[in-house]
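Undergrad: Got a sequence here, can you model it:
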Amino acid sequence: MTTWIISDLHLSAQRPAVTQAFLHWLKAEVAHAEALYILGDFFEVWVGDDVLKHPRQGAEFLPIVKALRQLSDSGVKLYFMHGNRDFLIGDDFANASGLQLLADPTLIKMGNKRILLSHGDALCTDDTAYQQFRSQVRSPQWQHAFLAQPLAERIVFAEQARSQSAQNKVMQSIDIMDVNQSAVEQLLNEFEYPEVLLHGHTHRPDMHTIVFDGHKCERWVLGDWHDTAVVCRMDGDRIELVTLQLNP
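TA: The predicted structure follows:
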């Protein structure tokens, strides 16, 4: 059966058409699949699972939670890996949605292929300022202190951080925002050269062949969701990137 892998939807109330397209795709395609893997940046911002209980903010996410839960209850296996925008998704959201949380990276097997899954941001090591920020916000101490703040304050902080991130992207080199080849090779070596590395984050859908240390690996990159979305479909050993048309 089919397994779908997606990332970088950046769902938010400001882009309702993308949310509706995603919900439609779940019913049309994923409902007939074996599994769905979401490799991070599912939401544009996530400030804690307690946002689901907020009368206004929570209403934005409940249709998504409900749709995922229905899929899970029907037997579709759902997996989620944190991205750089939704790393605070926790057990409450996962339990409500029927998702299993995955570590980044995670090694799976499809057919005869070993496939290493990652969001991809940890591979962008040329962006040293971001890597320092990532190390800070991924620490349990920082997350505990942040989640202890009132929800309203967390929302303001997240909006400010997102605005700063957008400004930084304008000023940065395109190369800096892509993965570092040495970081990719180091990761593949660490996991004993899997046949496939599959990630998102960079919004540069493609397949790259990597040959090093006497091994050959394919690096598949997912796309983000705007007017179109580039997702991965797996059937046994077969891997392909599929472009979804999101416009009505």
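
Undergrad: drop to CA atoms for contacts and neighbour counts, all remaining ones
TA: Fine.

Undergrad: how many other residues sit next to the nearest residue to residue 204 once chain neighbours are set aside?
TA: Using C-alpha to C-alpha, 6 or more residues apart in numbering and skipping residues adjacent in sequence, the residue nearest residue 204 is residue 223, 5.8 Å away. By other C-alpha atoms under 10 Å, 25 other residues sit near residue 223.

Undergrad: Also this sequence, please, to line up against the first:
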Amino acid sequence: MGTQVDGPVLFIADLHLCAAEAATTRAFEAFLAGPARQAKTLYILGDLFEYWAGDDDLAAPYHRHIADHLTDLTASGTTVIFVAGNRDFLIGADFCAATGIALAIEPVAISLGGRDAVLLHGDVLCTDDHAYQAFRQQVRNPDWQAAFLARPLDERRAIIEGIRAQSEAGKQQKAADIMDVNESAVVSAFQSAECGLMIHGHTHRPATHIHDIENQPCERWVLADWHGSAPYLECLDGVLRRKELRI
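TA: Have a look, this model is predicted:
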């Protein structure tokens, strides 16, 4: 059994925050000042930022602005737990210290209203995308990360922009189902976690799926991405509800 988490508990993912997305930024600010401040715990399941080049990028005005809002939230008493996504896996100890959030390594095991659950960003489930999984394994390697972070910040930003451009071009050549989860990977994740509830993001395909795992129904809740509004999942008294704060 994972850590018991009492409500209200909120879950968000795939905000892809950046200075160019003013509407999404305003939605995030409103969410932090409203629903998140009323919650006991907020889980951010990856891709908070469009990209993160390293914690020294916290000095950028936009990143500092977002960090200040997170600091206000944690100072108000809401516990914020972050799970890295495929865009911001370089968020580290300095960012967490500056904002008061906690960094959790997936899979994260928790208990919600007596139900054992596992939390993921979700990209690890997309095993049909072999090229991406090879890339993921490379960039999650501590030695690779140390070497990358040793480069100048401007160089890191340029490399990431190049990778993003290649990724967007590559998506046009991939079948849509390759970028969704693999059923066998989902089954394996449920079995490894020994739970009946999974919450994740990454695919930008919000839905609630029921999987038959060893003759037991297991729920998989996929979080919505953000585009100017603030969609989130709430758990209150053990009941999950999708909600959205419109600005």
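
Undergrad: what TM-score do we get after superposing?
TA: These two chains, once laid on top of each other, score a TM-score of 0.95 by TM-score structural alignment, normalised by the length of the second structure; 241 aligned residues with a C-alpha RMSD of 1.0 Å.

Undergrad: contacting residues around the residue nearest to residue 204 of the first structure?
TA: 6, 7, 8, 200, 201, 202, 203, 204, 205, 229, 230, 231 (C-alpha atoms under 8 Å, 6 or more residues apart in numbering).

Undergrad: Could I get the contacting residues of the most centrally placed residue in the first structure?
TA: The C-alpha lying nearest the average C-alpha coordinate of the first structure belongs to residue 40 (C-alpha atoms, centre = their mean; 1.6 Å). Counting by C-alpha under 8 Å, 6+ apart, residue 40 of the first structure makes contact with 7-8, 80-87, 119, 200-201.

Undergrad: Now do the counterpart of it in the second structure against residue 191 of the second structure, distance only.
TA: Under the alignment (TM-score structural alignment), residue 40 of the first structure pairs with residue 46 of the second structure. Distance of residue 46 of the second structure to residue 191 of the second structure, given as C-alpha to C-alpha, to the nearest Å: 23 Å.

Undergrad: again with residue 148 of the second structure
TA: Between residue 148 of the second structure and residue 191 of the second structure the distance is 35 Å, computed by C-alpha to C-alpha.

Undergrad: Which of the two has more residues huddled nearby?
TA: residue 148 (18 against 13).

Undergrad: Excluding chain neighbours, give the residue nearest to that one in space.
TA: The nearest residue in space to residue 148 of the second structure (C-alpha to C-alpha, 6+ apart) is residue 156, at 7.2 Å.

Undergrad: what about that neighbour, neighbour count?
TA: Neighbour tally, residue 156 of the second structure, other C-alpha under 10 Å: 17.

Undergrad: which SSE is it in?
TA: helix 153-171 (DSSP states H and E).

Undergrad: C-terminal to that helix, what's the next element?
TA: helix 183-193.

Undergrad: what's the mean deviation for that next one versus the first structure?
TA: Comparison of helix 183-193 of the second structure with the first structure after fitting gives an average deviation of 0.6 Å (mean C-alpha distance after the TM-score superposition for the first structure).

Undergrad: For residue 65 of the first structure, give its distance to residue 138 of the first structure.
TA: As judged by C-alpha to C-alpha, residue 65 of the first structure and residue 138 of the first structure stand 24 Å apart.

Undergrad: of those two, who's got more company?
TA: Neighbour count, other C-alpha under 10 Å: between residue 65 of the first structure and residue 138, residue 65 has more, with 18 against 13.

Undergrad: show me where the first structure has strands.
TA: 2-6, 35-38, 77-81, 100-102, 106-110, 113-118, 196-199, 206-212, 215-221, 228-235, 238-245 (DSSP state E).

Undergrad: Compare these and give me the one nearest residue 181 of the first structure.
TA: Closest to residue 181 of the first structure of the strands of the first structure is strand 206-212 (C-alpha to C-alpha; 9.3 Å).

Undergrad: wait, which of the contacts of residue 40 of the first structure is closest to residue 18 of the first structure?
TA: Ranked by distance to residue 18 of the first structure (C-alpha to C-alpha), the contacts of residue 40 of the first structure are led by residue 8 at 11.3 Å.

Undergrad: Map that closest one across to the second structure for me.
TA: For residue 8 of the first structure, the residue aligned by TM-score structural alignment is residue 14.

Undergrad: In contact with the closest residue in space to residue 102 of the first structure that isn't next to it in sequence, which residues?
TA: Nearest non-adjacent residue to residue 102 of the first structure, counting by C-alpha to C-alpha, 6+ apart: residue 81, 5.0 Å away. Applying C-alpha under 8 Å, 6+ apart, we find residue 81 of the first structure in contact with 37, 38, 39, 40, 101, 102, 103, 104, 118, 119.

Undergrad: Looking at those, spot the one nearest residue 248 of the first structure.
TA: residue 38 (23.2 Å).

Undergrad: Give the equivalent position in the first structure for residue 117 of the second structure.
TA: Per TM-score structural alignment, residue 117 of the second structure is aligned with residue 115.

Undergrad: How about residue 74 of the second structure?
TA: The equivalent of residue 74 of the second structure in the first structure is residue 72 (alignment by TM-score structural alignment).

Undergrad: Right, I'll leave it there.
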